[in-house]
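> this one's sequence-less:
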């Protein structure tokens, strides 16, 4: 007697394939965003780091990453790396069992893979213009294995330690932005300041293009995290845009009042801060809460960047101030604004009387940030014992594109 094949939900499957494509597009978008922010002599290096993640993370995900993230649990901390190794046992008709959405497992593999790709790529903006290719490759590999995969399992796997405790993270405030942001902070403190500092972006239109692609892809990032099409999908979609718009506008006017000039880069940076901050909460809150989170995100992240500047931290592209602080803030604000009226599978936050849920969110945000920071700092120290992490001052001054890659983004004289 043969086992019946579960029916596929065509609508949900098509939607999730679209969302997977949108999230994939965010990594090239990030490459454009970062590429415009750095100087002319380092454009290709920062873009190459994003595309390296696009390729190498896929290999690791296929080999054992998905299995470590969503395989049978080991004490709620990590999945069995052999269970789905090299997609063992996954057939055309294997269905994803995490809910009743009716999507094939290979669709879930693809969607979550896109998250794994962009997360370490976010960190690269912190140590822009000063890390060797070998060191970055080793960093990318170790960081995924010891930081990203375990936190995916703990937060998003049904048997994960934090998931079982009641921690919520709709689309990656803890898993993506908080871990990446505090890993970025560890990176800048270990690697140190650039020997040759270029703080003036070389191509603002490229930054705008990258922001547009990130914003566009973020709809798949947040709305797709419901893994199906329903009312929550719709609210997460609009919450994404509302938070980004309120944050971008708030940052724009806040910076205008300080610098006396309306800055396009400020508007774009603020929008990204809003997107990062609403990510953990997108499917659990009301539209009004999304607007409030957008305003709070702009103010807090703006002053986090100002504080970074006063402390002399050389976070070249403000990864910690935007993504780290945004992810931490959004995770905590979810504990304040969560509302079961907008998602029955969620929780009620502090404003609706549940202080214990806020406490869980705070603990999860702090623990994930500390682990990402400590492991990243220690890992870079170990890598430095085998191959230099930091590029020498002469190479930094001449530019990493030509020195490390033998390529240039622009022909000299143009």
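That came in fine, so what should we check first? This is a predicted model, so every value here is computed, not measured.
> CA atoms for contacts and neighbours, from now on please.
Will do.
> my read is residue 91 is in a helix, agree?
No. Assignment of residue 91 by DSSP: H, G, I helix; E, B strand; the rest coil gives coil, placing it outside any helix.
> from residue 106, how far off is it?
From residue 91 across to residue 106, the span is 8 Å (C-alpha to C-alpha, to the nearest Å).
> and those two? which has more neighbours close in?
Neighbour count, other C-alpha atoms under 10 Å: between residue 91 and residue 106, residue 106 has more, with 16 against 11.
> all strands for this protein, in order.
Using DSSP state E, the strands of the chain run over 73-74, 78-79.
> what's the most buried one of those strands?
Highest mean neighbour count of those: strand 78-79, a mean of 26 (counted as mean count of other C-alpha atoms under 10 Å).
> and that one, what does it pack onto?
helix 66-70, helix 149-156 (3 or more C-alpha pairs under 8 Å, 6 or more residues apart in numbering; DSSP states H and E).
> could you dump these into CSV and include distance to residue 114 and mean neighbour count?
Shown next, in CSV, are these (distance: least, C-alpha to C-alpha, whole Å; neighbours: other C-alpha atoms under 10 Å):
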stretch, distance to residue 114, mean neighbour count
helix 66-70, 11, 28
helix 149-156, 13, 26
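> how much space between residue 210 and residue 371?
Counting by C-alpha to C-alpha, the gap from residue 210 to residue 371 is 30 Å.
> which of these two has more residues huddled nearby?
residue 210 (25 against 17).
> and stretch 309-316, which residues are buried?
313-316 (16 or more other C-alpha atoms under 10 Å).
> centre of the chain to it, how far?
21 Å (C-alpha atoms, centre = their mean, to the nearest Å).
> quick one: contacts for residue 330?
173, 276-281, 293, 297 (C-alpha atoms under 8 Å, 6 or more residues apart in numbering).
> no no, residue 359
residue 335.
> related to what we said a few turns ago, out of the contacts of residue 330, who's nearest residue 378?
residue 173 (23.3 Å; C-alpha to C-alpha).
> so what's the residue count around that closest one?
31.
> in this structure residue 400 contacts residue 47, no?
No. Residue 400 lies out of contact with residue 47 (C-alpha atoms under 8 Å); the separation is 11.7 Å.
> so for those two, which sits in the more crowded spot?
Between residue 400 and residue 47, counted using other C-alpha under 10 Å, residue 400 has the larger neighbour count: 27 against 23.
> now for the residue found closest to the more buried one once you drop the neighbours it is linked to in the chain, how many residues are close by?
Once flanking residues are discounted, residue 400 sits nearest to residue 42: 5.4 Å by C-alpha to C-alpha, 6 or more residues apart in numbering. A count of neighbours around residue 42, defined by other C-alpha under 10 Å, yields 26.
> and the comparison structure, right after this:
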């Protein structure tokens, strides 16, 4: 098929937007932690770009999009090193296959980075790097194969969720958000709560950074969702509009919950509502009408705002609410498709509210449960093994003093000169004791 320059340009721009989301996530997460651990939180996201990027080239793309082995995993040798995808004949659907490789690489990177928010302030950086690499290989790559590898797209046969169950996941509600949320829950259970969790205030140290990160995430998410159309077409246009509407309504819903529950709306709530709405619309961006996107956003904002407080009741320290926003929001969006999918959309599926029966809802439930269960179980086992072999957690004294200095020999904010500069300025100012004479 002849290469479409317009579609190729859109996918490559979208890939760049999705890659930008990981630094945006670093800011979002970094602002939410205490000042003594902000650098550690930021680099946990950024290092995923290195670890996953290299693995993706070596064999990750092949594991996800290579010829399927029983619908479970792609053949790791099909595209190892990506040398097979060079040249004018390496194309798919009017795109150079390498453009698709880059687009999906950015998805894999942010999926891994998302998990880090559950273990803020207390995980060894070396342990995180090892965990991130292994988790990408044994959890994300298989789940992405199940969901994203459609038959006759890159290879002849793909994953079982996309092709056998037939669940709809347009841009990663299951493969990325439910997957990362379930993994975050398992990792938080194994590593345990922060010192003082539930007793000592652990407020975000920089809400300006949080809101900036949320804005970058929303901006990049237009590439995340609309780019998943793999072309500049009507599917991309609907996904773009839905990606505007769902977080807008989720933002309002979250603030409403805060206002009624706490007596005031917060900037942290606004940022969290935006992300919850983005997560909710991700699987449904091509299958619901704009009004459906508003409904999904309202549901995601409402339910996620209520869910984030449950960690204090059950005693599981999901530090930055990866479970409450990404797992819960991913479930909301994935299951909502079974009710709100409209046959008038490019996807053409019909949910319960459009006379489609229970078949689609059943497929959505099966797809979500399969990814959730696999991710939680395998992540839990991986975390237990790593904790036994290398130890996941920094010593208590390091956590209390601040993980940035101990793990990275750096501090985000150098305040050592503030007092000295203030004294110097104060002593250098001469204050007259009598009014100055005015000369004519």
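Here it is on my side, so go on. Because the structure is predicted, anything quoted here is derived from the model rather than measured.
> quick revisit: among the helices and strands packed on strand 78-79 of structure 1, which comes closest to residue 378 of structure 1?
Nearest of these (C-alpha to C-alpha): helix 149-156, 17.2 Å.
> identify, from the contacts of residue 330 of structure 1, the entry nearest to residue 130 of structure 1.
residue 276 (25.4 Å).
> look up how far residue 412 of structure 2 lies from the counterpart of the closest one in structure 2.
The alignment partner of residue 276 of structure 1 in structure 2, by TM-score structural alignment, is residue 279. According to C-alpha to C-alpha, residue 279 of structure 2 stands 30 Å off from residue 412 of structure 2.
> and residue 81 of structure 2, how far is that from residue 89 of structure 2?
Counting by C-alpha to C-alpha, the gap from residue 81 of structure 2 to residue 89 of structure 2 is 17 Å.
> correction: the previous question concerned residue 163 of structure 2.
With C-alpha to C-alpha as the criterion, residue 163 of structure 2 and residue 89 of structure 2 are 26 Å apart.
> more neighbours: which of these two?
Remark: of residue 163 of structure 2 and residue 89, residue 163 carries more neighbours, 17 against 12, as counted by other C-alpha under 10 Å.
> pull the contacting residues for the closest residue to that one other than its chain neighbours.
Of all residues not flanking residue 163 of structure 2 in the chain, residue 150 sits nearest, at 6.2 Å (C-alpha to C-alpha, 6+ apart). Counting by C-alpha under 8 Å, 6+ apart, residue 150 of structure 2 makes contact with 157-159, 162-163.
> also residue 297 of structure 2?
245-250, 253, 276-278, 280-281.
> aligned partner of it in structure 1?
Aligned partner of residue 297 of structure 2 by TM-score structural alignment: residue 294.
> next one: residue 312 of structure 2
Superposed on structure 1 with TM-score structural alignment, residue 312 of structure 2 falls opposite residue 309.
> separation between that match and residue 326 of structure 1?
17 Å.
> just checking, what's the longest helix in structure 1?
Determined from DSSP state H, the single longest helix within structure 1 is helix 355-386.
> could I get the helices and strands packed on strand 78-79 of structure 1 as a markdown table with distance to residue 82 of structure 1?
Shown next, in a markdown table, are those (distance: least, C-alpha to C-alpha, whole Å):
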| stretch | distance to residue 82 of structure 1 |
| --- | --- |
| helix 66-70 | 7 |
| helix 149-156 | 14 |
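> out of these, which gets nearest to residue 405 of structure 1?
That would be helix 149-156 among these, by C-alpha to C-alpha, at 29.8 Å.
> equivalent range in structure 2 for that closest one?
Going by TM-score structural alignment: helix 149-156 of structure 1 matches residues 141-148.
> ditto for stretch 64-80 of structure 1
If you align by TM-score structural alignment, stretch 64-80 of structure 1 falls on residues 59-75 of structure 2.
> buried residues, stretch 163-174 of structure 2. List them.
Per 16+ other C-alpha under 10 Å, stretch 163-174 of structure 2 contains these buried residues: 163, 165-174.
> number of nearby residues for the counterpart of residue 347 of structure 1 in structure 2?
Matched by TM-score structural alignment, residue 347 of structure 1 corresponds to residue 349 in structure 2. The number of residues packed near residue 349 of structure 2 is 20, by other C-alpha under 10 Å.
> which residues does the residue lying closest to residue 349 of structure 2 once chain neighbours are set aside contact?
Distances taken as C-alpha to C-alpha, 6+ apart put residue 343 closest to residue 349 of structure 2, at 4.9 Å, once the chain neighbours are dropped. Neighbouring residues of residue 343 of structure 2 by C-alpha under 8 Å, 6+ apart: 287, 349-350, 354.
> which among those end up buried?
287, 349-350.
> from those residues, which land in helices?
Short answer: these have none in helices (DSSP H).
> of those, which is the nearest to residue 52 of structure 2?
Among these, and counting by C-alpha to C-alpha, the member closest to residue 52 of structure 2 is residue 287, at 29.9 Å.
> do I have it right that that closest one meets residue 348?
Yes. Using C-alpha under 8 Å, residue 287 of structure 2 is in contact with residue 348, at 6.9 Å.
> quickly list what's touching both of the two.
Joint contacts of residue 287 of structure 2 and residue 348 (C-alpha under 8 Å, 6+ apart) are 341-342.
> returning to that earlier point: can I get the buried residues of stretch 163-174 of structure 2 in TSV with distance to residue 220 of structure 2?
As requested, the buried residues of stretch 163-174 of structure 2 are exported to TSV (distance: C-alpha to C-alpha, whole Å):
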residue	distance to residue 220 of structure 2
163	28
165	30
166	28
167	25
168	22
169	19
170	16
171	13
172	14
173	16
174	19
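> okay, and which of these map to helices?
Among these, no member falls in helices (DSSP H).
> residue contacts, the residue nearest the centre of structure 2?
Residue closest to the average C-alpha location in structure 2 (C-alpha atoms, centre = their mean): residue 114, at 4.4 Å. Residues near residue 114 of structure 2 by C-alpha under 8 Å, 6+ apart: 25, 45, 180-181, 322.
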